[in-house]
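> any chance you could fold what I've pasted below:
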Amino acid sequence: MKMDLNSDLGESLGAWRMGDDDAMLGIVSSANVACGFHAGDAAGILQTLRRAAERGVTVGAHVAYPDLAGFGRRAMDVASADLQADVIYQIGALQGLAAVAGSAVRYVKPHGALYNTIAHDERQARDVIAAIRAIDPSLVLVGLAGSPLLGWAQASGLRTVAEAFADRAYMPDGSLVSRREKGAVLHDAHAVAERMLRLATEGVVTAIDGSTVRLQAESVCVHGDSPGAVEMARQVRALLERSGVTVAPFVDEGAAT
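Prediction:
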């Protein structure tokens, strides 16, 4: 058994510190690095990329709506031409910084509201898919396990990876509970680790109403900005490995693009 463990990094902005990238890079196998649209400044992003390269952590572009004030968590009805250009711009910027850092961008994982929107909104999903194909069709698209997005992307020729969330509650239909709702974000590191072990070994998680949801996922995310994120990621990895699950990236950092 194998599972990727990823986290959203590079999200500090100027004097605003977000998460603990150094600690997380010692735990995760893949890093979703901010591209400046929802968070992150160029110097901080470059530093995160350099440390990811030193640790051998695979890097992905964490593209988002242009929403610094809302941390990319506000839905936007962006015109297709703008959305495609925005995604290309973000990937290209991260590719340049990654090259200087001695790394390379291997995948794309949309952030926040963009991630949730394209899971089901076909128009915006196809815009993001088109943007990835335009700049580098070898990039892998990471999306919500069980969502229509994965099928649309596969039909276009992109490789996809289905993702589950360690620190988020699920609805019975496999969607994420809105952050506006009580209980949407999970904080008990031990319980989260047990939950992810069950996902990795049985392919199921317990929904917020107590029902069982079947999810086939190749990657698990621990949000870097969540309180106690480092300890949560550490416990998830430790329990998976003790139970015989190999934690490794879905794209080898040394693989050719």
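> only C-alpha atoms from now on, for both contacts and neighbour counts.
OK.
> in this structure, which spans are helices?
Ranges of helices within the chain are 21-25, 42-55, 80-101, 112-118, 122-135, 148-155, 189-202, 229-242, based on DSSP state H.
> to residue 164, which of the ones you listed lies closest?
Closest approach to residue 164 among the helices of the chain is made by helix 189-202 (8.6 Å; CA to CA).
> another one to check against the first:
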Amino acid sequence: ADAAESVNSIENPRALRILAFPGADGEFVMREDDGDFAAASAGNTADTRMNFVWRDGNGSSQFIISGVAGYDAAVESVPQKRNWNVVFRGVACADFAHVRVFVGSQELNTGEFAISYEGEESTLSLSVFVKDVPARSEVRVIVDGGLQVAADPKVGDAYRFLLQAQVPYRGKEMAFDAVSEANGSAGAIAAISTLEYENESEAEKYRNNVDMLNAYATDQPSVVKWAQWRCTLPVSVKHALEEILLRSVE
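Next comes the predicted model:
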């Protein structure tokens, strides 16, 4: 429910945000009551059934919100109209022209509902918002052609992190090459582990000991150390990359 509505309120909410996750069918029943604990405990509730159809007979995806039904007193306690925000999380961006919304048997015009998408820098979510829907009416959101599971965003996340990291460019480049070659999998961790120095003071020592007048004299130990440092990463950066690469690993 909207935060402004939910603070200190005991009323059943008028605005609701529903999260649906991709890959399989699912269902859920939202039960509400009129504040009578005994009646609610006895199952006398107002029920709103929700169904997610990952692929229907036409290869499309559907989310269906049935009209509220159940115990009369509980149904009467539900707002007469509701705002629904159906959020499909973790999906690729669909063509907005392929998204249709029905209230009852009536298909809405595109100006009567809103669609938005949050890309890989956010939550990979397609949101469909429709307002002032009679609570007893069915809402059906159809994505023609079907939703698609979003591509793994870990490569992009690693790129954005390295872009902001205050480390030598060559180290960033080598780390990102490892992530890209592993397609964002945990397999990149071994390569990244070789680009490591223990602490900032160690790197500072290598940097300060370089004889820049003889910077190309690769037989000098200080120059060799400097070249190595320019291709390394602090432990803190390595650990941050590990956190990204290990997300969703089961």
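> need the TM-score from the superposition.
For this chain pair, the superposition-based TM-score is 0.23 by TM-score structural alignment, normalised by the length of the second structure; 104 aligned residues with a CA RMSD of 6.1 Å.
> returning to that earlier point: I'd like the helices of the first structure as a markdown table, with distance to residue 4 of the first structure and mean neighbour count appended.
Formatted as a markdown table, those follow (distance: least, CA to CA, whole Å; neighbours: other CA atoms under 10 Å):
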| stretch | distance to residue 4 of the first structure | mean neighbour count |
| --- | --- | --- |
| helix 21-25 | 13 | 20 |
| helix 42-55 | 15 | 20 |
| helix 80-101 | 21 | 18 |
| helix 112-118 | 18 | 21 |
| helix 122-135 | 21 | 19 |
| helix 148-155 | 17 | 18 |
| helix 189-202 | 10 | 19 |
| helix 229-242 | 10 | 20 |
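> as CSV, those with distance to residue 5 of the first structure would be great.
As requested, the helices of the first structure are exported to CSV (distance: least, CA to CA, whole Å):
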stretch, distance to residue 5 of the first structure
helix 21-25, 10
helix 42-55, 14
helix 80-101, 20
helix 112-118, 18
helix 122-135, 22
helix 148-155, 19
helix 189-202, 10
helix 229-242, 8
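> what is the helix or strand where residue 239 of the second structure lies packed up against?
Secondary structure assignment for residue 239 of the second structure, by DSSP states H and E: helix 235-245. In terms of contacts (3 or more CA pairs under 8 Å, 6 or more residues apart in numbering; DSSP states H and E), helix 235-245 of the second structure is packed against helix 154-164, helix 188-193, strand 196-197.
> go again with 7 Å.
Packing partners of helix 235-245 of the second structure (3 or more CA pairs under 7 Å, 6 or more residues apart in numbering; DSSP states H and E): helix 154-164, helix 188-193.
> neighbours around the residue nearest to residue 163 of the second structure when sequence neighbours are not counted, how many?
In this structure, residue 163 of the second structure finds its nearest non-sequential neighbour in residue 172, 7.8 Å apart by CA to CA, 6 or more residues apart in numbering. Neighbours of residue 172 of the second structure under the rule other CA atoms under 10 Å: 25.
> again with residue 155 of the second structure
By other CA under 10 Å, the residues close to residue 155 of the second structure number 20.
> then the one 3 residues further on?
Residues within reach of residue 158 of the second structure, counting by other CA under 10 Å, total 21.
> distance of it from residue 41 of the second structure?
50 Å (CA to CA, to the nearest Å).
> cool, residue 75 of the second structure as well?
In terms of CA to CA, residue 75 of the second structure sits 16 Å off from residue 41 of the second structure.
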